[in-house]
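# After the sequence you'll find the predicted model.
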Amino acid sequence: VTMADRAAAERACKDPNPIIDGRKANVNLAYLGAKPRSIQTGFTIGVQQLHPAFIQRPFGLTPHYVYPQAIIQPSVVIPTPVQSITSPY
């Protein structure tokens, strides 16, 4: 909320829990930043991170960062099958 003048902003900041329409309100001021969250103690079971190579891809698609062997090792020559010049149908 943006206040029209400085006095209105100062009045709003004086009471962090004003009573509005008979109910207690909570005023969080953005300029103060978020409160640090406390670390929960006790035994917790977390989700184990999986290496991206072990994640299953839908429909057998390969990830985009896999390059042909010749690009990674240019000194290695991999023979490719000879394609016939006949109709592709």
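That came in fine, so what should we check first?
# make it CA atoms for all contacts and neighbour counts henceforth
Fine.
# after the biggest helix by length in the chain comes which helix or strand?
Ranked by residue count under DSSP state H, the longest helix found in the chain is helix 6-14. Taking DSSP states H and E as the definition, the helix or strand that follows helix 6-14 towards the C-terminus is strand 19-20.
# helix or strand right after that following strand?
From strand 19-20, the next helix or strand downstream (DSSP H and E) is strand 23-24.
# Next up, a structure to set beside the first:
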Amino acid sequence: MKLLSLAIVAILISACAGPMVYFKSGNNAHREQQDFAECEFEAVKATGSAPSGSITSDMSGTIANDISTGVRRGEIKHACLVARGYSLKQQE
């Protein structure tokens, strides 16, 4: 019960914080858009862009696979942006 209470408090505190954004000092808007597009392209290329399931397939398996693909795509995009010198910062 104590652990659950701590988890709830942590979630509530994190919900109060503003969103995180990628930041790179000295960057301009055009370069930022280009970097984001290139990293998104690489993430989609690495994970595939077509839906994973068909209408007759098991929906829970399809949903789980799509969630996993989305998480992996986010990890790849994050790694790409970090490699280009971006870091996550609290949005002001």
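In hand now; what should we look at? Every value quoted in this text rests on a predicted model; they were computed, and no experiment measured them.
# Quick TM-score on the pair, please.
Taking TM-score structural alignment, normalised by the length of structure 1 as the basis, the two superposed chains have a TM-score of 0.20; 27 aligned residues with a Cα RMSD of 3.0 Å.
# Quick check: residue 80 of structure 2 touching residue 46?
No. With contact defined as Cα atoms under 8 Å, residue 80 of structure 2 does not count as touching residue 46 (11.8 Å).
# Just want to know which of those two has more residues nearby.
Looking at residue 80 of structure 2 and residue 46 with other Cα atoms under 10 Å, you find the greater number of neighbours at residue 80, namely 19 against 13.
# So that one versus residue 3 of structure 2, what's the distance?
Computed as Cα to Cα, to the nearest Å, the residue 80 of structure 2 to residue 3 of structure 2 distance reads 35 Å.
# With residue 81 of structure 2 instead?
35 Å.
# Tell me which residues touch the spatially most central residue of structure 2, please.
Of all residues in structure 2, the one closest to the mean position by Cα atoms, centre = their mean is residue 74, 3.4 Å from it. The neighbours of residue 74 of structure 2, taking Cα atoms under 8 Å, 6 or more residues apart in numbering as the test, are residue 43.
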